[in-house]
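with the input below, show me the fold.
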Amino acid sequence: MTNNTQPTSLQHIRVLDLTRVLAGPWCTQNLADLGADVIKVERPGVGDDTRSWGPPYAPDAEGKNSSEAAYYLTANRGKRSITLDIATPEGQQVIRHLVMQSDVVIENYKVDQLKKYGLDYASLSALKPDLVYCSITGFGQTGPYASRSGYDFIIQGMGGLMSITGERDELPGGGPQKAGVAITDLMTGMYATIAILAALTHKERTGVGQYIDLALLDVQVAMLANVGSNYLSSGKTPNRWGNAHANIVPYQTFATSDGHIIVAAGNDGQYRQFVLAGGCPELATDERFLTNPQRVELRDTLVPLLAEMVKKKSKAEWLALLEDAGVPCGPINRLDEVFADPQVQARECEIKLPHPTAGNVKLVASPIRMSETPPRYDVAPPLLGQHTDQILHELLGYSADQLAQLREKKVI
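The predicted structure follows:
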């Protein structure tokens, strides 16, 4: 998929990754995709929490379950793994030596937890003033909640997302609903990526590093986007609308005879084409529904009529009819349908990487497409501690005897 001999955008950058689970690893996988040398530091014998978050596990070469949890695989390609007990003085010294060979440190420990090890920003930047250091926490380094642990699900609730996600309270199944993926973690990883790239640009211009304080709650509030802005402008608390739209009708999901579709009729002409395609010309001329404001006002009258109309045809029939009529529409695909979709296949969204124990692991490609420095896909998510000896020998000059001593003390 990618010519790995091509130059990459970040091939001159080394990242020391002290994160685990999702938000931090998602950020560092982005950086690895763009060419950075990412050294993932993990606890000896245990590793990243997500290594045990299975099933499912990737199948091995014989089709049996390997030890590699799919959750771990999703956010750790392109990295090198070392095991290191940072609670020991020897482990802390190794981190300091690695920091001197790195451009970026990223961690997601609790506030001040690394300070007791001398691995906080103040301590490490004293050794390397141009260091870019990123901390990811639930609530940030300041404020009354700073010491709390933050989890995506809780943040989705606290940050307002669940108040606007889910069916209306008065309808069957109504109530708050979390997103289907840990979207706050993922977006925090994306914001961390952006912040680190900006800090690296500043460093290259000035020679000065800096500290990045990223909080899941801050990200969730920012993600409210126009909904948050609407509230700040109007003072009105928004409602949940499920798969409907507060300001446009019809702009929602409908059940067909064999599945569901999305209809997004954004203007009066598209509405008319929708009902004409469905064989209901009377709805196109009904004076109650001629304009969008009328349809919004009378949604509880109109939508049941549209739902009855849509149920009379199959999903495939509707998609073909509405595509021909110029009405924006789409299917609601299961994941097997997603990865079988010709557009998804044409964009090469699925990749395979050779893995030392799992044969070829299937992963989802980065959505970034670049003409000169495309993302690289040449290193599968590493085994626990796979590169410990290599990194400590090549970067820090540790001898075989020194490595054996550290291993005997269970530092690595």
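
only C-alpha atoms from now on, for both contacts and neighbour counts.
Noted.

which one is the residue most central in space within the chain nearest to, not counting chain neighbours?
Most central in the chain under Cα atoms, centre = their mean is residue 186, positioned 2.8 Å from the mean C-alpha point. Of all residues not flanking residue 186 in the chain, residue 23 sits nearest, at 5.5 Å (Cα to Cα, 6 or more residues apart in numbering).

wait, isn't that neighbour in contact with residue 182?
No. The criterion here is Cα atoms under 8 Å, and residue 23 misses it with residue 182 at 9.0 Å.

ok, these two, which is more surrounded?
Between residue 23 and residue 182, residue 23 has the larger neighbour count (other Cα atoms under 10 Å), namely 26 against 16.

how much space separates the more buried one from residue 134?
Residue 23 is 12 Å from residue 134, where distance means Cα to Cα, to the nearest Å.

then residue 222?
As for residue 222, its distance to residue 134 is 19 Å (criterion: Cα to Cα).

and residue 232, by the same measure?
Going from residue 232 to residue 134 by Cα to Cα gives 30 Å.

mind checking which of these two has more residues around it?
Under the neighbour definition other Cα under 10 Å, residue 232 and residue 134 were set side by side, and residue 134 has more, 23 against 11.

got the contact list for stretch 216-234?
136-140, 150, 152, 155-156, 158-161, 184-185, 187-188, 191, 236-238 (Cα atoms under 8 Å, 6 or more residues apart in numbering).

ok, of those residues, which come out buried?
136-140, 150, 152, 155-156, 159-161, 184-185, 187-188, 191 (16 or more other Cα atoms under 10 Å).

next step: those restricted to strands.
Secondary structure from DSSP state E places 136, 137 of these in strands.

how about the helices in the stretch 151-300 of the chain?
All helices of the stretch 151-300 of the chain, identified by DSSP state H, counting those that start in this stretch, fall at 152-158, 183-206, 216-223, 225-234, 268-277, 281-285, 292-297, 299-310.

need those in a markdown table (columns: distance to residue 111).
Shown next, in a markdown table, are the helices of the stretch 151-300 of the chain (distance: least, Cα to Cα, whole Å):
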| stretch | distance to residue 111 |
| --- | --- |
| helix 152-158 | 17 |
| helix 183-206 | 17 |
| helix 216-223 | 13 |
| helix 225-234 | 28 |
| helix 268-277 | 53 |
| helix 281-285 | 60 |
| helix 292-297 | 48 |
| helix 299-310 | 49 |
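
please give the structure of this sequence too, so both can be compared:
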Amino acid sequence: MPHQPASSALSRFRVIDLTQVRAGPTCCRQLADWGADVIQVQMPEHMRGDDTLGGQDGSDYQYTHRNKRSITLNLKEPEGIATLKRLIATADVVVENFRPDVKYRLGIDYETLSAQNPGLVYASISGFGQTGPLAQRPGFDQIAQGMGGLMSVTGLPEQGPVRVGIPIADLCAGIFAAQGILVALLEREASGRGQFVHTSLLESMVYMMDFQTSRYLIDGEVATQAGNFHPTSIPTGVYKARDGYLNIAVFGSKIWERFCNILGAPEWIVDPRYHDKPSRSANRDTLNAEIDKRLAQQDRAHWIREFNAGGVACGLISSVKETLEEPQIAHLGMVKEVVSARLGPQRLVGQPMQLERTPSSIARAAPRRGEHTEEVLSELGIAQDALQNMKAQGVY
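Take a look at the predicted model:
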């Protein structure tokens, strides 16, 4: 069936998704969830590589490719490339994450395509950038986590480097690419021209290091692992109550005073070891041990209730199951429902921001490979007999 926009917000835009694995598909999912007509272009089934995130029926693939249409085109065939270019001529956006040289070899680089479609916004996601000494290296999430500095500040002191438990480099690169695309589309409204947008896993990780980079660039401090505790604001981190662990965040002198009073330790407010931020940082191990001793007198529920009532941020450390069953998550409507014609009812996490007038939804489940090939090519004006001839020749 024709495009079913998940939102009216971006429904006027058509996006050609030439990506695979995670970073690129994440970018395109962001656009699809806000209503863009995202057409995923994949190789025919008999030619596909390992690009399906655990198989098309797997939960990962279903989550990443919802709200898209899927076509197959054999890009090793001249007619496949010609058909792709014909499709791109109708599009606002192209997203690709080939190795930097592949798009030039296929003749689907920005310079070539923008000559035909000057308004085209062309987004590339790579491991290390489009140019430079590492541009041709293969990219992978964990490699970027390591080279971007993240693994050096994650984990317990002296534990050795630790990866983050999600593919954060892939996800951030995809989200930043989507943001870049939206900026370029806004700029196009003034100039009438598209442009080349590009980001990489490495750039996304360096950016996400945030205050840790400014600590070095401005203050000359090289951050190290701080474990479950905030590197500069003490006490903020994981603490143990009588029945388990919880997070507590104490920022600023007023919050510190409230924290001490709720914990039954008002004397800490004037204790020279703890009375200001530098003192608490210098004596963090002693302070954290004292806090755990006080917390051990009550269960987590007691402390969460008391601290939050007193204006001190505090919360459980939840499993994925506990998170998705949290009443506040239900209230926020983050879990959406959709029905897959092949797999039946599904529940998936939706977008984390709310637009009241033009909300996002999950309008359709992830498509099967090539499910919409004839539908989309027919929209280009290709007749049915021509389609069947293309299919017989292995073009799709």
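
could you pull up the contacting residues of residue 391 of structure 1?
residue 82.

which SS class is it?
Secondary structure for residue 391 of structure 1, judged by DSSP: H, G, I helix; E, B strand; the rest coil, is helix.

quick one: it from residue 371 of structure 1, how far?
Distance check for residue 391 of structure 1 against residue 371 of structure 1: by Cα to Cα, it reads 31 Å.

do the same with residue 279 of structure 1
For residue 279 of structure 1, the distance to residue 371 of structure 1 equals 47 Å [Cα to Cα].

which one's more surrounded, those two?
Taking neighbours as other Cα under 10 Å, residue 279 of structure 1 and residue 371 compare with residue 279 leading, 12 against 6.

OK, contacts around the closest residue to residue 141 of structure 1 other than its chain neighbours?
Spatial nearest neighbour of residue 141 of structure 1, excluding adjacent residues (Cα to Cα, 6+ apart): residue 111 at 6.1 Å. By Cα under 8 Å, 6+ apart, the contact set of residue 111 of structure 1 is 137, 140, 141, 146, 147.

and which of those residues is nearest to residue 362 of structure 1?
Using Cα to Cα, residue 137 comes nearest to residue 362 of structure 1 of those, at 30.1 Å.

residue in structure 2 matching the closest one?
Residue correspondence to structure 2 (TM-score structural alignment): residue 137 of structure 1 is matched to residue 126.

what does residue 194 of structure 1 give?
Residue 194 of structure 1 maps onto residue 179 in structure 2, by TM-score structural alignment.

what's around that match, how many residues?
Neighbour count of residue 179 of structure 2, defined by other Cα under 10 Å: 16.

nearest to residue 257 of structure 1 among the contacts of residue 111 of structure 1?
Nearest to residue 257 of structure 1 out of the contacts of residue 111 of structure 1 is residue 137 (Cα to Cα; 46.5 Å).

not counting sequence-adjacent ones, nearest residue to that closest one?
Take residue 137 of structure 1 and drop its neighbours on the chain: the residue closest to it by Cα to Cα, 6+ apart is residue 215, 5.0 Å away.

map the one you found onto structure 2.
In structure 2, residue 215 of structure 1 lands on residue 200 (TM-score structural alignment).

tell me the contacts of its match?
Residue 200 of structure 2 neighbours (Cα under 8 Å, 6+ apart): 125, 126, 127, 128, 129, 173.

between the residues you listed, which is nearest residue 92 of structure 2?
Among these, residue 125 lies closest to residue 92 of structure 2 (Cα to Cα), at 17.2 Å.

and the closest residue to the closest one other than its chain neighbours, how far from residue 213 of structure 2?
Spatial nearest neighbour of residue 125 of structure 2, excluding adjacent residues (Cα to Cα, 6+ apart): residue 97 at 4.8 Å. Look at residue 97 of structure 2 and residue 213 of structure 2: by Cα to Cα, they are 27 Å apart.

for the two, indicate the residue with more neighbours.
Taking neighbours as other Cα under 10 Å, residue 97 of structure 2 and residue 213 compare with residue 97 leading, 24 against 18.

quick one: map the more buried one onto structure 1.
When structure 1 is aligned by TM-score structural alignment, residue 97 of structure 2 is paired with residue 108.

wait, isn't that match in contact with residue 140?
No. Between residue 108 of structure 1 and residue 140 there is no contact under Cα under 8 Å: 10.5 Å.

so which bit of structure 1 is stretch 348-357 of structure 2 matched to?
Equivalent residues of stretch 348-357 of structure 2 are located at 363-372 in structure 1, counting by TM-score structural alignment.

for that stretch, buried residues please.
Burial within stretch 363-372 of structure 1, assessed by neighbour count using 16+ other Cα under 10 Å, is assigned to 363, 365, 366.

and which of those is nearest to residue 267 of structure 1?
Checking the buried residues of stretch 363-372 of structure 1 against residue 267 of structure 1 by Cα to Cα gives residue 366 as the nearest, at 34.4 Å.

follow-up on the earlier one: and the contacts of residue 200 of structure 2, which is closest to residue 276 of structure 2?
Out of the contacts of residue 200 of structure 2, the member with the shortest distance to residue 276 of structure 2 (by Cα to Cα) is residue 173, at 38.7 Å.
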